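**Q** Using only what follows, build the 3D model:
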Amino acid sequence: MLAELKIENVAVIEKAEVQFTPGLNVLTGETGAGKSIMIDSINAILGNRTSRDLVRSGAPKARIWATFESIPAHVREQVEKCGYGAQDDLLLYREISADGKGSCRINGMPATAGVVRDISAGLLTIHGQHDSTSLTNPATHLALLDQYAQDGTEYAAYHALYRALVTAKRALDALTSSEEEKQRRIAELSEEIDTIDAAALTAGEEERLMERRKVIMHAQGILDGLTAAHQALSGDDSGEMMGAADLLGSVVNELAESARLDESLAPLSERLSDLYYGARELATDLADRLDGYDFDPGELDQIEERLDQIYRMKQRYGASVEELLTRRDKAAEELEGYQSSGKRIAELTQRKQELYRQTKAAAETLTQARLKAFTSMNRQMREALEFLNMPGVRMVLRHQRGPLASAGQDNIEFLISTNPGEEPKPLAKIASGGELSRIMLAFKSALADKDAISTVIYDEIDTGVSGLAAGRIGQKLKQTASGHQVLCITHTPQIAAFADNQLLIEKKVRDNRTFTEIHPLDLDGRVQVLARMISGDKVTDLSLANARELIEKSQG
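**A** This next block holds a predicted model:
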């Protein structure tokens, strides 16, 4: 449950610290006092998108802390999985800077807003002032029914088959496209394969050709360098100039003779001998390279022509040689698929038919789960609405089986008759704002036992409701709060009277600045606040007595 909320520099709230308790927590205050800021702060701490406009004017940043105690097991497991420790309590922190930047923390450790949203989704849900109007949209009815039915297993089984069916259908449609388009594609693929095959490309060929072209273009310089190196080692052909190898050879024997007389010269003799044989070997290698350097005058033209052909291929297809070869293989694979499409079409047709049969059966299983759930939900709804001063309400399910879709085969809409003798009609046509509020509360009441979320916030669920109906809403919220922590923002004394913990949100002006403060109320404070809610600014002994009586009856 949400145990504590701390707020600093959020809109008109400079600093506030709110303690919440199990059961029904009611927040009351004048319109504009800052109740909506509480909701904005809670939305922010849950990782939802927010605005820098939330930062109090003149403050560098807004800060919000929320402490959750005894978090549900599935939330604790997710917190641990995300690396934030395995604890029964959870501390969330959100900072929003005036420049639009911000940060989040979970148990003191940095976190992204997305991770906070994922974790907090299992902690708390907010029912806003205008959420009741969503009931007038039939598109929301199926989700409500599924939430009550707890049919996740049936839905997952159906959806897996449905995706497989869609995949098979798409593959079949691709193969059975128009014959004209098929032949056009076959011709296109054949031409592409023939063109690439005719070029006889090989991986790395372009790089090898460019290297060979560089060698040929600089052939004379290469030969001059080889010749000079060979002559330096071997001397010239006339014998007039001795080469380095011959010079080394002339002194090898002399140093060897000296080494026989002075053994300390042996290492030097060996090194000189190695130099001599190395020079001879290098001279031989250079001679071989000179003999082997044979450049065909037409080779450069052939290389240039081949490189130009490769360039044109690359320009045409917009790819490297390696990518062209890969493209050719893919084109051949696709062409083979077209050429063997008859067999493949037969296989896919059979698979599609079998998948359709399985998917249709899974859809019917899902349908039956929904219809069974509606019977139970309708009974609970009728009881809840009768308790909420809407006796004689009759709700029916308009259900049609349609084509298979991602959510199944069911087209669902809740119809309602609020008065005896009237035919059930769509909610948008007959339900008033107050009736919608009570219908939504009835839904939430029916879903309460199905919902693993421990804290529910109702933001002015009493819109359009007063008198006896408002008192019944208070009773229903009190009942719901026996299994869930409930936070309720209300302007109605009949609801506030049922609070286990009542908080007053009030706005004050000091030094031309607006401040919102939040105070827990004791019994006398509650009586005073409820009396103002009953009679306005002029609190009388009668309104005080009425307020006290409301509280006593609600707690009885």
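**Q** use CA for all of it now, contacts and neighbours both
**A** Fine.
**Q** roughly how far out does stretch 349-359 sit from the chain middle?
**A** Stretch 349-359 sits 32 Å away from the centroid of its parent chain (CA atoms, centre = their mean, to the nearest Å).
**Q** residues of that stretch that come out buried?
**A** Of the residues in stretch 349-359, 349, 351-352, 355-356, 358-359 count as buried by neighbour count, 16 or more other CA atoms under 10 Å.
**Q** Helices - which of those land there?
**A** Under the assignment DSSP state H, those contribute 349, 351-352, 355-356, 358-359 to helices.
**Q** for comparison, sequence B:
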Amino acid sequence: MLTHLKIKNFALIEELEASFSSGMTCITGETGAGKSILLGGLSLVLGKRADLSSLFNPTQKCVVEASFNICSYALRPLFEDLDLDYEEETVVRREILPQGKSRAFVNDTPVTLAALEELSRYLIDIHSQNDTATLLESDYQFQVLDALAKNQKPLSDYQHTLSEYKAVKKSYQQLKLDSEKAKASASLDDFLYQELLKLNLKEGLQEDLESRHNALIHVDFLQSNLAESIQLMDSESLGLVDQLLRLRSLASGLAQKSGQFSTLYERFSALFVEA
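**A** Got it, this is the predicted structure:
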């Protein structure tokens, strides 16, 4: 139920406050008295589109604030869904700045216009003389029947149970997804394990592969040193000690790049010592 309405700097209203008690309240007046402006301000606070032309003073912001007593509306689940603080005396405020920006608050918490419009559907009904189409809407008919039957508590219990069910269902779906991911990961791990078994890995294989890899990446260097070594050994020139020294140097470079030339280096070293 609307209990209080405050309008500032809207249309022809510089500032106005009105309080409403339980029962029926009638506002009367001749044409142009401002009855429609009150409804316009109320519509604004309920999420309707703002217009700068409706500001009484275009240099100041427009503020419309409405208070609602919602203790019997069973709206706590809706507030939780919209991530809003629930209070039995809920205050909705709308501000229109001179720059054209619009802000909305529910119990001092900023909200989007979409959330405000969703909430406003349950706070108040505004009817015109031609506004009879609502009577044909099934949602509205159920609301009337529930109100007449005083179904607030069963509805609240149902909404609470439904909320718990959705939370459990979401948790179950997450667990199911995690289980599927774990199965896929286990399947991949098993496949990789079987592939490793097929390779028949042995101790020392990694060192051997690294040695071969090192030889391959220095293949140009190895070819050059081997070619020069062969040329020296085939040469008929004198100076055997110098040639052995050069051969030992070349073999040392070969052995550093690939372990398979270590024996060759040792032999050249022994020959050099004997010479």
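**Q** Residue 94 of the second structure - that's part of a strand, no?
**A** Yes - secondary structure assignment places residue 94 of the second structure in a strand (DSSP: H, G, I helix; E, B strand; the rest coil).
**Q** how near is it to residue 155 of the second structure?
**A** Between residue 94 of the second structure and residue 155 of the second structure the computed distance is 30 Å (CA to CA, to the nearest Å).
**Q** neighbour-wise, which of the two wins?
**A** Applying other CA atoms under 10 Å to residue 94 of the second structure and residue 155 shows that residue 94 carries more neighbours, namely 27 against 13.
**Q** what's stretch 541-553 of the first structure in contact with?
**A** If you take CA atoms under 8 Å, 6 or more residues apart in numbering as the criterion, stretch 541-553 of the first structure is touched by 493-494, 497-498, 527-528, 530-532, 534-535.
**Q** matching residues in the second structure for it?
**A** Counting by TM-score structural alignment, stretch 541-553 of the first structure falls onto no part of the second structure.
**Q** now that stretch, how far from the chain's geometric center?
**A** For stretch 541-553 of the first structure - counting by CA atoms, centre = their mean - the centre lies 52 Å from the chain centre.
**Q** next one: stretch 128-147 of the second structure
**A** Counting by CA atoms, centre = their mean, stretch 128-147 of the second structure comes out at 38 Å from the chain centroid.
**Q** buried stuff in it?
**A** For stretch 128-147 of the second structure, using 16+ other CA under 10 Å, no residue counts as buried.
**Q** likewise stretch 22-36 of the first structure?
**A** Buried residues in stretch 22-36 of the first structure (16+ other CA under 10 Å): 22-29, 33-35.
**Q** Trace it over to the second structure and give me the residue numbers.
**A** Alignment of stretch 22-36 of the first structure against the second structure: residues 22-36, by TM-score structural alignment.
**Q** Pull up the distance across that stretch, start to finish.
**A** Taking CA to CA, stretch 22-36 of the second structure runs 22 Å from one end to the other.
**Q** what's the answer for stretch 7-24 of the second structure, then?
**A** Start and end residues of stretch 7-24 of the second structure are separated by 21 Å (CA to CA).
**Q** again, but for stretch 234-243 of the second structure
**A** End to end - CA to CA - stretch 234-243 of the second structure spans 11 Å.
**Q** so where is the strand or helix carrying residue 409 of the first structure in the second structure?
**A** Element membership for residue 409 of the first structure, per DSSP states H and E: strand 408-417. Using TM-score structural alignment, strand 408-417 of the first structure lines up with nothing in the second structure.
**Q** Going by contacts, tell me the helices and strands next to that strand.
**A** helix 141-149, helix 152-175, helix 341-387, strand 394-405, strand 425-426, helix 427-430 (3 or more CA pairs under 8 Å, 6 or more residues apart in numbering; DSSP states H and E).
**Q** Name the residues that touch that strand?
**A** Against strand 408-417 of the first structure from outside (CA under 8 Å, 6+ apart): 138-139, 141-142, 155, 158-159, 363-364, 366-367, 393-403, 423-427, 430.
**Q** quick one on the thing from earlier: among the buried residues of stretch 349-359 of the first structure, which one lies nearest to residue 59 of the first structure?
**A** Nearest to residue 59 of the first structure among those: residue 359, at 58.1 Å, using CA to CA.
**Q** Does that closest one touch residue 161 like I think?
**A** Yes - between residue 359 of the first structure and residue 161 there is a contact under CA atoms under 8 Å: 5.4 Å.
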